[in-house]
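J.: Sequence isn't available, so here's the structure alone:
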């Protein structure tokens, strides 16, 4: 007799598909603080503390958002959710199941997780044979490892399993197994995305493992299945068999092709129509408002609502297609529900035939996760819109960024002053080299990309106005000294430079940079082990760059009291200072720094041997305006 109760399968992550950042190095053989540490069973739990065997991301706390690098105006339109995810990790499991529980083992500073999503694939019931020999009546291959990569677009979409709109700082300092109540979904999945927000955290969050529990057959816990949110929920486009005034809202399966019908509203996913617009809204109440007021009202709509408003009435349609409303577009929060139809909707609002260069700021951050938006689709979008006025473009962690797309960017967005393509690993070194055709860049983020020495030097030569450059964890750069020498010769106005984990960087490059770039405000030399204080490079930096406000020398074992005293004497504007892992610095020199730098707000002395817990507590009491960090292992 066949069992009626579902069989639950418990499994741990077997691999990492993608991630936005990590504290560890990019060398596959390096495991310290690597995101790959999240694979497999818990290794640290239930211990609490800072362990190298954990998965750790790059940032934490609010300090990273207080940096003084050039700011660019982003979308002022409110978001649908109150939080903005900053990082993500995509983990893959052995078998595709209907998710019932997801447990995340947090072993240090828990509370960063703000959203959990599943990449789903619908298996058509008519094509699914019956397998009587299987207790669950389902083909084990379909249930197990049948989701291919790249994924079949027709049957894939993301489902939000859980979200926390108000993340809170966890006051309890202990490890926890976090298993929130999940939203039911009628889809199998073996790829889970964890999204993180770090601004409320006191220090780095660390993860040990992820456990997925699910069933091979779907069993609803309620008589009504939860609604599924299609990937096309943002799509509003012209119906091919209707006039331009009659819109087809793709979230509904109804097909409104009657020329006499007018869409006037949406109720629980159902489109309401009438034969005559004036019968429903006689004279209309909104038509009495001045256009300026209507435009202001529409500017307060989150982007999905702004698009959907076009289905309400002719008046709303006109304002929803007003190009001036699209001066700044930020799709980062909606990456999981953006597909090609969404891009087509934006394209119809800002194509060259509709308006001349309206969009000035565009964020497509994380767009295309799970191959929902293909590189060809995004490339066609870039080619079809008028981006002559575009100055800000964020494509961070977008798997849709390829060499072909970079070629289109330099052709159709030649006015860019800010470009972020961090953690885009599909673009090759040769593909990134084409960015030298952009000549107005002021800010460029190449973190974790395949940019090489030759390509980066060409970009530096072509952009003398460069102010902000992130080339951290770029493993294809062989000679960071040469890069910094080129920066010193061509980028005299440079304000911020991030060379996180630049192993080839030595005092030669630092001295050249400090000698010529006198306006530097932010420097991150974290894990740059080639910088030796015995060469006098840090003292030279202190004397040459008095405007420094952020200086990270993470794990530089050679920094001593001599350098810290020099910083205290010359870098009086310092606000953020990180000497994590420094063994030669004593509390006396740090206290002098605290007295001299009145603007200091952040200081990290974790794993500095002289800084005991009692000493750090005393410093915190004496300098309450400074966030003094001291990590530990239990």
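T.: On my side now, so go ahead. Computed from a predicted model, the values in this text were never measured in an experiment.

J.: switch to C-alpha atoms for all contacts and neighbour counts from now on
T.: Noted.

J.: just how off-centre is the longest strand belonging to the chain within its chain?
T.: Under DSSP state E, the strand in the chain containing the largest number of residues is strand 87-108. Between the centre of strand 87-108 and the centre of its chain there are 18 Å (CA atoms, centre = their mean, to the nearest Å).

J.: repeat for stretch 548-566
T.: For stretch 548-566, the distance to the chain centre is 30 Å (CA atoms, centre = their mean).

J.: Surely residue 504 is in a helix?
T.: No - under DSSP: H, G, I helix; E, B strand; the rest coil, residue 504 falls outside any helix and is assigned coil.

J.: That one and residue 491, how far apart?
T.: Using CA to CA, to the nearest Å, residue 504 is found at 21 Å from residue 491.

J.: Against that first model, consider the following:
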């Protein structure tokens, strides 16, 4: 077979983006083709940039709690990107061209060509790395597989990084079949690929197995005690325990073990049979996380709709992040979950037309995440009116919202418990809308980044300072019209601030930055990236004087 190398031809899916949908700056599509800047290092708009970095999100109310802590990802994958190449190869090399803050790749998956039942296979995994500020061609030794692959998936953990992570290109190298016979052989696989099953299969356990277990200490414990022990196990371990003997199989079928399900870490194992298995076991399901699951599986959407429908009396938490199979039937069944308090529909890129108006029948929501969905103003307004207990509202990158001021007016009137408002890169907010937000006196987090790129903010921050003294996190990225005088009231009144983001505000002076450091005793992060009037000499002095504050500046990161 001939040796060949491909660069990315198409971006299939992703979980994080920093760009507007109509902008190529920092877009996921920037990984298409060969690199242009590598081996140069820097914050290049022509590269793909992930939105989050560090542990700052873990301190936010926006963070989704783990519905089942036993099922955690030891490598802490936060985001992924799936890319496709022009041709399929027997993979031998995968190179990731990292041009800004390298070291975030923790897993590389390959999608087996012509395989529909659990097609993904792990090619490499490793812990995130803390590396110097240099561009890197990340070229790990991948697992040898005898299957053709033309699609790969990278998973990232950016929690250890000092700033945003960027990649410019991805290369897939390997051997390409020279004939149709070779291609047919490789499409079937020369050797079998072992894939771990998540759900327990049906078994015939002999009576001899029962007798062998009499010497086991567990044989002296009552079922109730064993059941309590099993509650600390992850789903994989429960599956394995169910295969030990008839008694354990019976105990592991108890519905109490499956009141909370987090299938996100097992996305590559989940299929229709998995859902059917848990439908039999989960009779009182309260929390369900299907994030990242089922996007390659025919009929998965229908089973999910049935699964949600059979548990609609009990469900309180539901996460369908990046579930691109979301459709109106699933939305209809979700709308009937009368006890739902936490709903996550972020980054859904569904090919179906989703009727968000169905969600107006919910009335107990406390947290609602609609990041990067195509929801419209009227539907948001209706949902807010129906849910007076809403505390966390996330509308980041909701570019179809054209009347955000009216959405704010509704939240002020109907959602008196509002503590977190996030509308990062959502266009239509004006200074009047920000003034209205000052009436939400319980606000602790306010993310208005990139909302005022070309607008005059006026004196709206005066109102925020007076009305929201409990603020802990304030994001004002790219408020280009801000000046020292407009920021000063915030520093005077909001003494609880721990995070302050002034990225891209070119008109502020070093005096107001030093005043922030002096007057905010709880400040932990000050982002001055692209604040051109701030010098490195001043920043170095501040770091010596205020060592408890992390200060981000462009000159150093680049």
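T.: Structure's in. What do you need? Predicted, not measured: the structure shown is a model, and the values here were computed from it.

J.: ok, back up a step: report the mean deviation for the longest strand of the first structure after fitting onto the second structure.
T.: Compared with the second structure after fitting, strand 87-108 of the first structure has a mean deviation of 0.8 Å; criterion: mean CA distance after the TM-score superposition for the first structure.

J.: what range in the second structure matches the next helix or strand after that strand?
T.: Next helix or strand after strand 87-108 of the first structure toward the C-terminus (DSSP states H and E): strand 113-121. Aligning strand 113-121 of the first structure against the second structure (TM-score structural alignment) gives residues 105-113.

J.: Identify all contacting residues around that stretch.
T.: Outside stretch 105-113 of the second structure, the residues within contact range by CA atoms under 8 Å, 6 or more residues apart in numbering are 75, 77, 88, 119-128, 147-157, 187.

J.: helix or strand for residue 409 of the first structure, which one?
T.: Per DSSP H and E: residue 409 of the first structure is located in helix 403-412.

J.: What span of the second structure is the helix or strand just after that helix aligned with?
T.: The element immediately downstream of helix 403-412 of the first structure (helix or strand, assigned by DSSP H and E) is strand 418-420. Mapped onto the second structure using TM-score structural alignment, strand 418-420 of the first structure spans residues 342-344.

J.: Measure the mean distance from that stretch to the first structure post-superposition.
T.: With mean CA distance after the TM-score superposition for the first structure, stretch 342-344 of the second structure departs from the first structure by a mean of 0.4 Å once superposed.

J.: where's that stretch relative to the chain centroid, distance-wise?
T.: 13 Å.

J.: just stretch 450-457 of the first structure next, same as before
T.: 23 Å.

J.: Now that stretch: buried residues?
T.: Of all the residues in stretch 450-457 of the first structure, those buried under the rule 16 or more other CA atoms under 10 Å are 450-457.

J.: farthest-separated two in these?
T.: Greatest spatial distance among these (CA to CA): 450 and 457, at 13.7 Å.

J.: okay, residue 504 and residue 491 of the first structure: which has more neighbours?
T.: The residue with more neighbours, out of residue 504 of the first structure and residue 491, is residue 491; 22 against 16, by other CA atoms under 10 Å.

J.: What is the equivalent residue in the second structure for residue 163 of the first structure?
T.: Aligned partner of residue 163 of the first structure by TM-score structural alignment: residue 125.

J.: What of residue 589 of the first structure?
T.: Using TM-score structural alignment, residue 589 of the first structure pairs with residue 512 in the second structure.

J.: which ones are touching that match?
T.: Listed by CA under 8 Å, 6+ apart, the contact set of residue 512 of the second structure reads 484, 487-488.

J.: doesn't residue 263 of the first structure fall inside a strand?
T.: Yes - counting by three-state DSSP, residue 263 of the first structure is part of a strand.
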